[in-house]
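Participant: coords below, sequence missing:
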């Protein structure tokens, strides 16, 4: 499904997003400039400005693209699973991989601290993910615990606060996954 997302945005925007993602991962949000994004993307600054007139617009577009790509990957994995709790399991795994690998969605979301205008963009995606978790045929309490645990783990790791040791992290993820397999709970 990623191919559909890529083709929907156009080749130039895809190049700009890939370049911006790379810059964010290497230099952080302060290292991302429109001129640098254009240069790394191999497009003129005017070409970039045609799509994004400010750094905030570029970050908002990148955040939307990355969040949409993330959601599609989770949805595809959940559909392959097909069992109750599938979306929650896929969300847990994809989120933990994003944080662990320092992937682009994590880098973009981390920019929220310096670009608070991006918060509504992220909030709309987070609300959608909450809805999808709640439709996952699990008790609402369980999906709420999973959501906050996953977000807390991600935040802790992205910010480098008190990351879990690898064994603790694996056990924590396994516990969350087990919660998605429990049945017989009422909503």
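Facilitator: That came in fine, so what should we check first? Since the model is a prediction, treat every value here as computed from it, not as a measurement. Residues are numbered from 1 along each chain as shown.
Participant: use CA for all of it now, contacts and neighbours both
Facilitator: Will do.
Participant: let me see the contact set for residue 79.
Facilitator: Contacts of residue 79 were listed using CA atoms under 8 Å, 6 or more residues apart in numbering, and they are 86, 87.
Participant: switch to 10 Å and redo it
Facilitator: Listed by CA atoms under 10 Å, 6 or more residues apart in numbering, the contact partners of residue 79 are 73, 86, 87, 90.
Participant: looking at the residues you listed, which one is closest to residue 105?
Facilitator: residue 73 (12.5 Å; CA to CA).
Participant: would you map the helices across the chain?
Facilitator: Taking DSSP state H to define them, one finds helices in the chain at 2-9, 11-27, 34-41, 45-51, 55-81, 86-101, 104-110, 119-134, 140-159, 166-179.
Participant: and the longest one with helix 34-41, angle?
Facilitator: Going back to what we said before, that points to helix 55-81. Calculated by axes from the mean of the first three to the mean of the last three CA atoms, to 10 degrees, helix 55-81 forms an angle of 50 degrees with helix 34-41.
Participant: relative orientation of helix 55-81 and helix 11-27 in degrees?
Facilitator: 100 degrees.
Participant: put this next to the previous one:
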């Protein structure tokens, strides 16, 4: 038995969908309410303004990031490999929230950019604790960020073969081998 999302969750989901599909200018309060299937008054009950709606999205992103940090810290393959392995856009709830927030960060929303900076710094600290070399930790971050950007922008999937697939897809296993080589070079 599945539970129906609350009106607040539907509003946040509608806001994310509008940001992803149509951009920040299209994500008006009226459009969000209509997409969520609630009245504007219902939306305003949960989010008093567009700024409050954005704050709700940022809070959701931070909560999901905290869960991700915990999973990353416990990953048996290490934080660096976890970061690269999970940097392939998979359409998860966290992925969609990040992409929606990125659409806002591309504008002049310093609140969203600050949240991204904090999350990114936490990922970096976890990877640095694993790798111990700041330059290699930064390279791992850039590798993961590039994978995410590539997948989110171009929709290129991951695959289990060697190098790039015939469709330009990314071989994550090969990249994890690169992480191993970078990490072992840092430890030498």
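Facilitator: Cool, got the structure. No experiment lies behind these values; they were computed from the predicted model shown.
Participant: quick check: TM-score for this pair?
Facilitator: TM-score of the superposed chains, computed with TM-score structural alignment, normalised by the length of structure 1, equals 0.70; 172 aligned residues with a CA RMSD of 3.5 Å.
Participant: out of the contacts of residue 79 of structure 1, which is most surrounded?
Facilitator: Neighbour counts for those peak at residue 87, which has 27 neighbours (criterion: other CA atoms under 10 Å).
Participant: got the contact list for the alignment partner in structure 2 of that one?
Facilitator: Aligned by TM-score structural alignment, residue 87 of structure 1 pairs with residue 79 of structure 2. Shown in contact with residue 79 of structure 2 (CA under 10 Å, 6+ apart): 69, 71-73, 85, 123-131, 140.
Participant: repeat that for residue 58 of structure 2.
Facilitator: Neighbouring residues of residue 58 of structure 2 by CA under 10 Å, 6+ apart: 52, 64, 97, 98, 100, 101, 111, 112, 113, 114, 115, 116.
Participant: try 8 Å
Facilitator: Residue 58 of structure 2 neighbours (CA under 8 Å, 6+ apart): 101, 112, 115.
Participant: what is the nearest of these to residue 25 of structure 2?
Facilitator: The nearest member of those to residue 25 of structure 2, counting by CA to CA, is residue 101 at 13.5 Å.
Participant: what do we get in structure 1 for that closest one?
Facilitator: The equivalent of residue 101 of structure 2 in structure 1 is residue 108 (alignment by TM-score structural alignment).
Participant: now do residue 113 of structure 2
Facilitator: Residue pairing (TM-score structural alignment): residue 113 of structure 2 is matched to residue 119 of structure 1.
Participant: and the furthest pair within the contacts of residue 79 of structure 1?
Facilitator: Greatest spacing in those, by CA to CA: 73 and 86 (12.4 Å).
Participant: not counting its neighbours along the chain, what's nearest the residue sitting nearest the centre point of structure 1?
Facilitator: Closest residue to the average C-alpha location of structure 1: residue 105 at 4.0 Å, with CA atoms, centre = their mean. Spatial nearest neighbour of residue 105 of structure 1, excluding adjacent residues (CA to CA, 6 or more residues apart in numbering): residue 66 at 5.4 Å.
Participant: the one you found and residue 129 of structure 1, how far apart?
Facilitator: 14 Å (CA to CA, to the nearest Å).
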